[in-house]
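> Just a sequence and a predicted model for now, questions to come.
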Amino acid sequence: MPTNDSNQSSSDTEIDQQKEEFISLVAHEFRAPLTAIKGYLSMILEGDAGNISDKARGFIADALAVNERLVRLVNNMLNVSRIEKGKLVFQMEKVNLSRIASVALDNFRAEADRKGLKFSLEIPSRIDDLIYIDVDKINEVVANLVSNAVKYTENGFVKIKVSNPSEGVIRLEVNDSGPGISQEEQRLLFRKFYRVESTAGKTVGSGLGLYICKLLVEKFNGKIGVESDLDKGSTFWFELTTVKKEES
């Protein structure tokens, strides 16, 4: 005869499954219109609708940045369940992490400029940064970290840095001059749905971004972390193992 505990567990599991199905359905419904909006806004910025004023261009660029945040939110909602259940398919290939960092610099340059932030990328002239990974997924990790830094930093700087802390290891870190995070909250940061109290409610977010970053980095046998002090900014980082050019 089932116990109350087992009945409660079964009920909780069913509720969780219903939540996941609902989130997946909503995310799928949002994806198509968000993609269409992005396309139309990009076309206007590229001049397909004729000349527009600099002021209008700024408004459209801001709208495009918000749209990009929502696209990342939708992707996070769709991916989290797949990753947890081991159902996410990875397309592995070799890529230089420096190239991924450069893409992030280009993608977030306009948003950082609009906030008046000093936005930079630091890569040594000699770097061992070839990794074997799913390019789209590691792009997602870097985009989440850079997006958070730009989003929560009101003035000062955001810097992306790529380095080799030791032989055979590549490290990417995103350093900012934002509000910083308390030691207590740092221990909770990478948990599912957790949001820092000082920033909750101020910006669009789900509390899934860093959780997904952790899941993905660990899927690739890497590690991820944060170093921060209140009012002194934050540095989010991850490390991966590099591969030799002759390795497949």
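Perfect, I can see it now.
> can we go C-alpha only for contacts and neighbour counts from here?
Will do.
> could you say what helices and strands the longest helix along the chain packs with?
Scanning the chain for the helix with the most residues, using DSSP state H, yields helix 4-45. In terms of contacts (3 or more C-alpha pairs under 8 Å, 6 or more residues apart in numbering; DSSP states H and E), helix 4-45 is packed against helix 54-84.
> ok and the helix it packs on relative to helix 4-45, angle-wise?
For helix 54-84 against helix 4-45, the angle by axes from the mean of the first three to the mean of the last three C-alpha atoms, to 10 degrees is 150 degrees.
> in helix 54-84, what counts as buried?
Neighbour counts over helix 54-84 (16 or more other C-alpha atoms under 10 Å) mark 57, 60-61, 64-65, 67-81 as buried.
> Second structure follows, compare the two:
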Amino acid sequence: MYSIREQTEKILTLARLSEQDGVAEFEMIHPASLIHQAAEKQSLFIEQKNLSVEVLVPDDLTVRFSNRDASSVFENLLGNAVKYTQNGGLIRVLAESDENAVTIIFEDTGIGLSAEEKVHVFDDFYRADKSRHDRQSSGLGLAIVKRVMDYYGGRVWVESNGHGTGSRFMICLPVTRDGCKQPS
């Protein structure tokens, strides 16, 4: 169940991101390890809903980012997928990389998003139709993801063909200045 502690942590994270002085804390991180940790934190909900979670991110993949903020991004994206995927569904996490960027994709067989929902999904306190999922939400998780990605010069976007089609949330972590291009 969604807790006051989780909501407080999300509000504090948003406040911290608003207060940062523009000097990002970069270190080499291993996304696969952090994604597995995020899955462990969601394990109770994953088991309750009989979800399959596949992490297909190479263990040796590294990228310069903040460990704390990357953990927050991965926990929010995976938590969102768990929340909006029906019982027995599938969540898959993949990575694509080239010399300019690393893109990590969180795809699910969940409830999907309408065109209108896709426009607002990264807004503070936005929640998709509550009647279509079974867990409470603060509406802050994806807003945090957006702010973190903006702060570090990355990008986040979502693809979905509408209700009942699942979603693909993608984050782009730049390796070079020209790393994260607009999706076509």
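On my side now, so go ahead. Nothing here was measured: the structure is a model prediction, and the numbers come from that model.
> TM-score of the superposed pair?
The TM-score (TM-score structural alignment, normalised by the length of the second structure) is 0.82; 174 aligned residues with a C-alpha RMSD of 2.5 Å.
> picking that back up, what range in the second structure matches the longest helix of the first structure?
Here helix 4-45 of the first structure fails to align to any part of the second structure, judged by TM-score structural alignment.
> To which secondary structure element is the residue most central in space within the second structure assigned?
Closest to where the C-alpha atoms of the second structure average out (C-alpha atoms, centre = their mean) is Leu77, at 2.2 Å. Assigned by DSSP states H and E, Leu77 of the second structure belongs to helix 67-84.
> who does that helix touch, helix- and strand-wise?
Using 3+ C-alpha pairs under 8 Å, 6+ apart, helix 67-84 of the second structure sits against strand 27-29, helix 31-41, strand 101-108, helix 141-151.
> before we move on, back to that, mind listing what the alignment partner in the first structure of the residue nearest to the centre of the second structure touches?
Using TM-score structural alignment as the criterion, the counterpart of Leu77 of the second structure in the first structure is Leu145. Residues counted as contacts of Leu145 of the first structure (C-alpha atoms under 8 Å, 6 or more residues apart in numbering) are 174, 210, 236.
> Which contacts among those residues does the second structure share?
Of the contacts of Leu145 of the first structure, the ones still in contact in the second structure (both residues aligned by TM-score structural alignment, their matches' C-alpha atoms under 8 Å) are 174, 210, 236.
> And the last one? What does it align with in the second structure?
So that's Phe236 of the first structure. For Phe236 of the first structure, the residue aligned by TM-score structural alignment is Phe169.
> Its match: what secondary structure?
With DSSP: H, G, I helix; E, B strand; the rest coil as the basis, the three-state label of Phe169 of the second structure is strand.
> Could you pull up the residues touching the closest residue to it other than its chain neighbours?
Distances taken as C-alpha to C-alpha, 6 or more residues apart in numbering place Val158 nearest to Phe169 of the second structure, at 4.4 Å, with adjacent residues excluded. Val158 of the second structure sits next to 118, 167-170 when contact means C-alpha under 8 Å, 6+ apart.
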